[in-house]
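> Below are the sequence and a predicted model for it; my questions follow.
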Amino acid sequence: MCSERRVKEILGIWVLSLCLVWVQNGVGVHSSSPTEESQPYRTGFHFQPPKNWIN
């Protein structure tokens, strides 16, 4: 019984350490959509009408 408790404690510490390392390193996320500079005439809204559809 004591060894089972010890295994759970070690496993808990290991999982906590793993989570802390993951949080400290972070996850780099980059946008896959083009930036505003590359398409200056496109609206920031998600809908873009077809050509000559609006005045």
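Sure thing, it's come through.

> drop to CA atoms for contacts and neighbour counts, all remaining ones
Will do.

> Run a quick neighbour tally on Leu11.
12 (other Cα atoms under 10 Å).

> Would you check how far apart Leu11 and Ser17 are?
10 Å (Cα to Cα, to the nearest Å).

> And for Arg5?
Between Arg5 and Ser17 the distance is 18 Å, computed by Cα to Cα.

> How about Glu9?
Glu9 is 12 Å from Ser17, by Cα to Cα.

> ok, second structure coming up, stack it against the first:
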Amino acid sequence: MKEPKYTKDDLKIMQAWSLERKIRVTQTKIMEWYMTFEGGVLYFLQRWQGQHGTA
């Protein structure tokens, strides 16, 4: 089984973050993911929707 990315302590700390910080972190993760897939996010979502029926 794969090790969890975050510990319980990490999650408690992140829960205490302000909404603004949570939004900034989320935006950063989305941009990193977008660059990793070289803008192929729409293609990925279309394929995922086809497999699962929702996006």
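Looks like it arrived, so ask away. Remember, predicted model here, so these are calculated numbers, not experimental data.

> Do you know the score for how well these two fit?
With the length set by TM-score structural alignment, normalised by the length of the first structure, the two chains reach a TM-score of 0.39; 24 aligned residues with a Cα RMSD of 1.9 Å.

> Mind giving me the packing neighbours of the lengthiest helix in the second structure?
In the second structure, taking DSSP state H as the definition, the longest helix is helix 19-36. Helices and strands touching helix 19-36 of the second structure, as assessed by 3 or more Cα pairs under 8 Å, 6 or more residues apart in numbering; DSSP states H and E, are absent.

> I'd like the next helix or strand past that helix.
Downstream of helix 19-36 of the second structure, the next assigned helix or strand under DSSP states H and E is helix 41-52.

> That next one vs helix 19-36, what angle?
Per axes from the mean of the first three to the mean of the last three Cα atoms, to 10 degrees, the angle that helix 41-52 of the second structure makes with helix 19-36 is 90 degrees.

> on contacts alone, who are the packing partners of helix 41-52 of the second structure?
Helix 41-52 of the second structure packs on no helix or strand, going by 3+ Cα pairs under 8 Å, 6+ apart.

> Thanks again, I'm all set now.
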